[in-house]
Structures are given as C-alpha cells and as structure tokens.
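> here is my input, please return the structure:
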Amino acid sequence: MFVDKAKIFVKGGRGGNGCVSFRREKYVPAGGPDGGDGGRGGSVILEVDEGLRTLMDFRYQKKYVAESGENGKGKKMYGKDAKDLILRVPPGTIVRDEESNLIMADLTNHGDRAVVAKGGRGGKGNTHFTTSTRQAPNFAESGTSSEERNIILELKLLADVGLVGFPNVGKSTILSIVTKAKPKIANYHFTTITPNLGVVEVDKKSFVLADIPGLIEGAHEGVGLGLEFLRHVERTKMLIHVVDVSGMEGRDPIDDFHKINEELRQYTELLGKKVQVVVANKIDVLASDEEYKEFEEEMNKLGYKVFPVSAATNKGLTEVMRYVSNELDNIEIEPLYDESEDFKYYTNEDEKKDDIKIRKENDYFILEGKLVEKIFYSTNFEDMDSLRYFQNFLVKKGIVDELKKLGIEDGDTVKIFDFEFEFYG
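Now for the predicted structure:
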C-alpha cells in the first residue's frame, strides 16, 4: 500500500532530576553535598532511509515518545542520558508543524536528519547550589520538560521525470514499456490511484520516471485527487506531457494540453515553468496525418518538442527516452519552494521563550507555564535556603512586579498547581 501523508504526535523525553545528597563516609562527620545531575531526555529524530518508499509505518502508530533521562545520584554520579528515538522516513519527506503549518524539514538524501521534538535538559544536583552562606543546600533542580507537537509528514516522490496528462491517455502503458514497472492498467478514469516509479535505461544512462495519476480540470483546487497527485510532480526536473492525439474520448488534444498546463500553473508557478516534452500518443489510430500535423504545428509555435508515439505498438518511445535522457544533463535542479515569496521554515525561535502566565481567578492569583513548573518541582518548601532561592526566581523573572500590577496585596493567595501560599511583598 502506498501512503503519502501521515499525521503523528511526537514528544521528547523529560530531563532527569538533579539529586539531593550528602557525603556519608566514615571519618567525614559533616560531608558536603554530592548530588549528581540528571541525564538528558531523548529527542525524537526523523532520518531518511533510502530503502523506504511510503509512510505506511505511520498509518497505524500515531504516537511516539522518547525515553526520559535518568535522575542524578549520590557521590556526584550523573544520571544516564536517554537514547534518542529514531524514526525512519523515505527520501522526499516534507515535515510540517501542524499548529503553524510551517515546514520544519525537507528530507531528501539518505541519512538526512531532523530533530522534531527535543528532549529536556537534566536538572542540576545540589552540588551546584553551594555558596559562601549556603554550605548544605537541601534542594536540587528538576529536569526540564521536553518539546511535543503534532507533525504532518508529506511524501513527495523523488523522480527525475514525471508523466503528466489527462486520465487514460496512455501514461501507465508507456511506463510499463520503457521500465520494468508493472502498473495496473485498465480503461477507466483514475486507473492509477498511486504514483508508480520505474527506472529507464538508455545509452548506458538511467533516470527515474514517475507515472503521475491523471489530472482533471480543477485539480489545483483539490477536485478529484488533484492536490494529492500534484504534490508528486514538484520534485521532477522535467515533464513528459502525454496527449491522446486521436481524440478517441471526444476531447480536443490541443485543448487538453492547455488545460493540464493551466492546472500545473495554478498549483504553483514553479511547476508551470518546468521543462516539458510533448508525446502525441495513439498515433496509430488517427484517421489522417493532417490531425497530427495540426497538433504538431501548434506545439512548435509554443516552443515544445513533439514526438509521435504509439504506446500500443511501442513506436517512437525509444526516441523519446533518448531525447529526455540527454536533456536531463542540461537541467539544473531548482529549489522546491520559492522562499522569496510567502514560504517560511519553522524554527525553534518560533517557540515562546518565556511561557510564564499569570492570571487572577476569583480570589486566587494563578501562576502557570513550563518555567514555573520547573522551579516549583525543584523547590524544597521545608527548607529555608530552597524557599529563598524560589523567591529570588520570582523576583528576577518579574513575576512579583506582574502580580503587583494585577493588584495583589500582602496576605493574598498565590496558587501554583495544587500548591497555595500567601504573598508578602
């Protein structure tokens, strides 16, 4: 089964907590702190595997969570870093952040990697919190939380040349003849419901040819299966535009040619500018040569090279493939997206750096956010030094000033998760 789009949830592992520990050795009656740091949480990483061709693995499993880092231990022993979770994807995978719809990565070559959910950092042990006035800190830092998000994976086939045209014009037949591919072929529209790939070998050179399912009017707007199919044309260097020059289905071949090109242009200007060679198929069932000559003259006026072909009798296909093979050597690979326009990549800078939220609800002043969570779980509320460290954090981060702006007064209640305390400024 060919699967070219998948939505999954990814989450990195939480960082391990720092350790609160003191030396307890013989002949050392007042040992100092020796709590080790927590280990780093694992990240979720996508890696290209050239042996894969679909996103089928992600159809059934939708959630991927990396391991958390190990907590620190006594004797300054660091917690073990967690292993990264590596997910294999096929070449040509585009990764989008669902919330922003911006692209996180464009994974093309074997071994390419992208971190899609970074693991949390390990917390510091109590050895880091000693000062000249605080010789025995009874608190440590908790590990930070990890990144998590929904991502959308889109597969864009990596083919050198794409076969485009209306349904039932002979694209699949051509592919089956010039390559060893075996696409399903029948006499009805949208015969090909998934793109097929094959390798063409000619004059000791080779290139990858993709049979893109037949397009129809309105494809760029999603009519039929248009948007799903047009995605696969984007990466090709060159297009072979197959036209049924016989008009057997009651359509005009010149009109067909213009309609398909209009769909390509409407989808993206970059796609509309791709190099094309025109294949006039079913030449063997034409009533007269005049019909072909009329079509050829029109294509020549527009600057296109035309080849008369009969896929049914294998006439003219070798000449087409030889021409295409030679032309590919002269075509530079264009970027998939024109970043000078409205296209943007998603970066970690898009994450909010300061996620502290302060709000008043009834008689409570509520603090929320990942930074608040981290300091909260790092605080030993039964230890005066730890409480003082917590208070300094609230001041340095401007939380106390924000609370005062909201009208807090001495004795009012501040709430962090299920913990409540009275405010005295």
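> please make it C-alpha for all contacts and neighbour counts, starting now.
Fine.
> quick check: longest helix of the protein.
helix 253-267 (DSSP state H).
> and the contacts of that one?
Helix 253-267 is contacted by residues 165-166, 215-221, 230, 241, 243-247, 271-273, 295, 298 when judged by C-alpha atoms under 8 Å, 6 or more residues apart in numbering.
> one more, please, to line up against the first structure:
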Amino acid sequence: MNFVDEVEIFLKAGDGGDGMSSFRREKFVEFGGPDGGNGGNGGDIIFKADHSINTLMFYRNHKNIHAVNGKNGAKARRTGESARPLYLKVPLGTQIINAENTVVADLLSKDDAFLACQGGHGGAGNACLKNSINKAPKESINGAPGEEGYFFLKLKVLADVGLLGLPNAGKSSFLASFSKAKPKIADYPFTTLTPNLGVVEIGDDGFVVADIPGLIKGAHQGLGLGIQFLKHLERCKMFVHIVDSSKHNLVAQYLEVRNELSVYNPDLLKRPEIVIFNKTDLVTNEEIQDKIHHFEEKTNIQVYQNSKIYKKNSILHIIKDILDSLKSDDTQEIYDPIS
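You can find the predicted model right below:
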C-alpha cells in the first residue's frame, strides 16, 4: 500500500557555530587585541504545506532528519555562516503532534508553515566579549544546541464530501462517473485501499469528494481497513451514503455504517447526509420502489437513485446546495482521538 497517512519522525535542528578565540597578529600593530568572530546560527526545521504532495511516503524512509549546523566564527572578527532553514514539505491536511500528544499545528492551506525545531544561536567570539574591565578576553562561547524532538505526523484527507458505504457498494464507480478521478474499480470488497479524491465541477464552482475505503462492522476497533481511514471523515462537511440496492436488508447495511461512525465519533452523525441507492439497474423497477418505500418508512430518510444509466446532475446539485448552506458556518469542531 503506497498511501502513508501516519508516521513518527525525529527532528534535530542545527547547532549554533562556536565563537572563535583569537588575537590580532599584524606587523607593526602592538596589542592588536581580540578579533575572534561569532558563530553562525543553526538551521531551523520548518514544516510547510504543499498542494503538490499527497502522502507522507517520503517520511517512511526518512525518519531521522537533521538540519545543518552553523559555521564557527573565524579570525578577523569574521562571523560564521548561518545555516539555511530546512523546509519539510507535507500534504495539505497534515496534523503535527508533539511527544506530549498535543496537536501543535494543523496545516490546512497552501504555504501554511510551522516552526518545529529552532536552530541553536551562534556562540560569541572573544572580540564580542571585550569590555572595559576585560579588554583582552581569551575565552569564547560555544554555540547553543538546536532543538530536537519526536513528532507524529497524521494526514487527514481534505474534502467537502465523504462517500460512505460498505465494501463493494459502488462508491468508486460513483466517484469516477462525475469526476476525473480514476479509482480502482472491481467487483470484490476492499478494492479501494486508499482514499481517492475527485473534483466535481458545476459551472464556475465545484467541490471535492473523497472515496473512503468501505467500512465494516468493528472498523472502529481496527477490523477491515480499520480506524486508519475513519479519521479522514472528520474533515468532510457532509456525507453521501452509498447503499447497494441489489443486496438484501438495506436498512441493516445503512445502520451498520452509521453505528461505526457513532462509536468512533458521535458528532459525525450530526453532519448533513444524503442516501443514494446504487446499482438500481440490477433490480427490477418494482423491486427498487418497494426497497425505497421500506427504507424510507423505517429510517424516515429520503432516498435518491443512482445507476449507470441514471442522470446524476440532480444529485450533484442537491449536494452543492447543501454545501452552499454550510458555508456560513465554518466553525465545526474537529474531533481528534489523540488530543
């Protein structure tokens, strides 16, 4: 599986360069005095959100990262060169959690940045330590060590709409039918092993849809593809619940997924949701109408139909209208099981 959405890494900022202890030695210049330069600052380590990166794969093989140290001071009051900051690019939606399990940064937008470890300050040369009492100091000060620590990176997919459903309900086909996303599609469970994103364009506007791998009973305990993908739903503003209408016990299918959301985070149940019966072309019209009537009667939820031959424009506009109504409220609290 190439998708990496959680990784722990160790970071060490650069140490400051040492100050220099030296004295001016020049012909015909008596008592040249101290001329040792200061050390340069060590390099900072800064996380930066980059929209061109989709996973944390790089950090699976680079779990110990060190910034460059500052250069030492030199004679003739020359200051050592300070190291450049080390920028670590991460996908949009990356949370940075410190060793105390505190979320210290949530990089949601392009170019969002967070200073994780500050480089050490350069040490003082003996020229800098000269004063009215000690005019010829022999000592110098070494550079300060750079900050270091372990950090846990967690990626949560950023999308407006999350597709819910049991494995093989047809979520990937639904996503591929109205966006340029190319998810793997096949007639067996767990075809989708990583979240897929698709952009839906409606006129000059649009929204992003995430196809989350199918949930099964016990997903919140790690069964199936487990809790690792449940957290991606926390970023979504609303859900589209896909139900395979060719199966039996459709109410049970629906409630099974809803129960997993409830156990993981009850607040997810408060977000807007529409239910779509998929694969309606595989059953007779009379049968699908009976299933819709039964489902709506038991759940009091309106059902929309979808199949390979069904026009999706109306469904997409319904989703867009719901998202528009949510734009005035961007203060949804994001649940995090770690914090």
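> ok so, going back, any of the contacts of helix 253-267 of the first structure buried? List them.
When these are checked for burial by 16 or more other C-alpha atoms under 10 Å, the buried set is 165-166, 215-220, 230, 241, 243-247, 271-272, 295.
> and the residue nearest the centre of the first structure?
Geometric centre of the first structure, nearest residue: residue 95, 0.7 Å, by C-alpha atoms, centre = their mean.
> how far does the one helix or strand that residue maps to sit from the chain's center?
Taking DSSP states H and E as the criterion, residue 95 of the first structure maps to strand 93-97. Centroid displacement of strand 93-97 of the first structure relative to its chain, using C-alpha atoms, centre = their mean, to the nearest Å, is 2 Å.
> superposed on the second structure, what's the mean shift for the helix or strand following that strand?
Under the assignment DSSP H and E, the closest C-terminal helix or strand after strand 93-97 of the first structure is strand 103-107. Compared with the second structure after fitting, strand 103-107 of the first structure has a mean deviation of 1.4 Å; criterion: mean C-alpha distance after the TM-score superposition for the first structure.
> how many residues are close by residue 33 of the first structure?
Residue 33 of the first structure has 25 neighbours, counted by other C-alpha atoms under 10 Å.
> oh, I was asking about residue 324 of the first structure
Using other C-alpha under 10 Å, residue 324 of the first structure has 20 neighbouring residues.
> and for the one 5 residues further on?
Other residues within reach of residue 329 of the first structure by the criterion other C-alpha under 10 Å amount to 8.
> what lines up against it once you look at the second structure?
Here residue 329 of the first structure is matched to residue 324 in the second structure, going by TM-score structural alignment.
> ok, now residue 268 of the first structure?
By TM-score structural alignment, residue 268 of the first structure lines up with residue 265 in the second structure.
> got the buried residues for the longest helix of the first structure?
Buried residues in helix 253-267 of the first structure (16+ other C-alpha under 10 Å): 253-254, 256-257, 259-267.
> is it true that residue 279 of the first structure touches residue 304?
No - taking contacts as C-alpha atoms under 8 Å, residue 279 of the first structure lies outside contact range of residue 304: 10.2 Å.
> neighbour count for the two, which is higher?
More crowded of residue 279 of the first structure and residue 304, by other C-alpha under 10 Å: residue 279, with 25 against 15.
> how would you label that one: helix, strand or coil?
strand (DSSP: H, G, I helix; E, B strand; the rest coil).
> just residue 224 of the second structure next, same as before
From three-state DSSP, the assignment for residue 224 of the second structure is coil.
> what about it, neighbour count?
Neighbours around residue 224 of the second structure, by other C-alpha under 10 Å: 17.
> aligned partner of it in the first structure?
Match for residue 224 of the second structure (TM-score structural alignment): residue 224.
> how near is that match to residue 128 of the first structure?
63 Å (C-alpha to C-alpha, to the nearest Å).
> residue 270 of the first structure now?
56 Å.
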